[in-house]
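Asks: This is a predicted model, with the sequence first.
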Amino acid sequence: MSALRTALAEPERPKDLQIRFIALGGSYVDVIGPGHSSDKHRWTCRGCQETSDRPEQDCLFRIRRGANDHANLCRAIPLT
């Protein structure tokens, strides 16, 4: 049971975490950046390691949509 609990434990939250989505497979998609008034946000999936589709960073409201879309499709499971 402890191995299962470890696999399902939420990973540490980065200091600049703005939003965290749970992906379809149980991993997490993190949106990181300085906050609402900035255009320096990115998302990263902790399961499949995919990131924002553009090399540049973007506004929180635009990045949020991409991160949520990825979370709704990604079946990667958390690897610990």
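Replies: Nice, I can see it. As the structure is a computational prediction, the values presented were derived from the model and not from experiment.
Asks: C-alpha only now, for contacts and for neighbours.
Replies: Fine.
Asks: Return the set of buried residues in the longest helix that the chain contains.
Replies: Longest helix in the chain by number of residues, with DSSP state H as the criterion: helix 60-73. The neighbour-count check on helix 60-73 (16 or more other C-alpha atoms under 10 Å) flags Leu60, Ile63, Arg64, Gly66, Ala67, Asn68, His70, Ala71 as buried.
Asks: Quick check, the last one in contact with Ile22.
Replies: The reference is to Ala71. Yes - between Ala71 and Ile22 there is a contact under C-alpha atoms under 8 Å: 6.3 Å.
Asks: Put this next to the previous one:
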Amino acid sequence: MGNIQHSVAEPENVEQLYLAHLDWDECGLPEDPPHGITVPTTPSPLIPEELAALKSAINPLGHSESYGADIYLATIQYIQNILGQI
């Protein structure tokens, strides 16, 4: 399977594959690639009183039958209702 069906010839001189003259610290490759993503900070469309009402109305750690999707949708609907976007 895979490489067994398509064999690759071994190099004749393995010593030539070693790159002793290459300084890996100065090769230009990044030392540690960045992990994750950066999410920009955006201002809340809610005033402090509306945000307090949202926090009291919806518990983000509450029971969910759909891994939090129902809580997320309820939050979106609540905010849309406050902002008059429904």
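Replies: Thanks, I have it. Quick caveat: nothing in here was measured; it's all calculated off a predicted structure.
Asks: Overlay them and tell me the TM-score.
Replies: Once superposed, chain against chain, the TM-score is 0.30 (TM-score structural alignment, normalised by the length of the first structure); 36 aligned residues with a C-alpha RMSD of 3.4 Å.
Asks: Quick check: neighbours shared by Ala71 and Ile22 of the first structure?
Replies: Between them, Ala71 of the first structure and Ile22 share these contacting residues under C-alpha atoms under 8 Å, 6 or more residues apart in numbering: Tyr28, Val29.
Asks: ok, back up a step: which helices and strands sit right next to the longest helix of the first structure?
Replies: strand 17-22, strand 28-32, strand 42-45 (3 or more C-alpha pairs under 8 Å, 6 or more residues apart in numbering; DSSP states H and E).
Asks: residues near Ile76 of the second structure, how many?
Replies: Residues contacting Ile76 of the second structure under the criterion other C-alpha atoms under 10 Å number 12.
Asks: which SSE is Glu49 of the second structure in?
Replies: helix 48-57 (DSSP states H and E).
Asks: Buried residues in that helix, which are they?
Replies: Buried, per 16+ other C-alpha under 10 Å, within helix 48-57 of the second structure: Leu54.
Asks: I'd like the next helix or strand past it.
Replies: Next helix or strand after helix 48-57 of the second structure toward the C-terminus (DSSP H and E): helix 69-83.
Asks: tell me the contacts of Tyr50 of the second structure?
Replies: Quick fix: residue 50 of the second structure is Glu, not Tyr. Ile82.
Asks: What is the burial count for the residue nearest to Ile19 of the first structure when sequence neighbours are not counted?
Replies: Nearest non-adjacent residue to Ile19 of the first structure, counting by C-alpha to C-alpha, 6 or more residues apart in numbering: Val31, 5.1 Å away. Applying other C-alpha under 10 Å, we find 25 residues neighbouring Val31 of the first structure.
Asks: Looks like Val31 of the first structure contacts Phe61 (just checking).
Replies: No - using C-alpha under 8 Å, Val31 of the first structure is not in contact with Phe61; the gap is 10.5 Å.
Asks: All set now, cheers.
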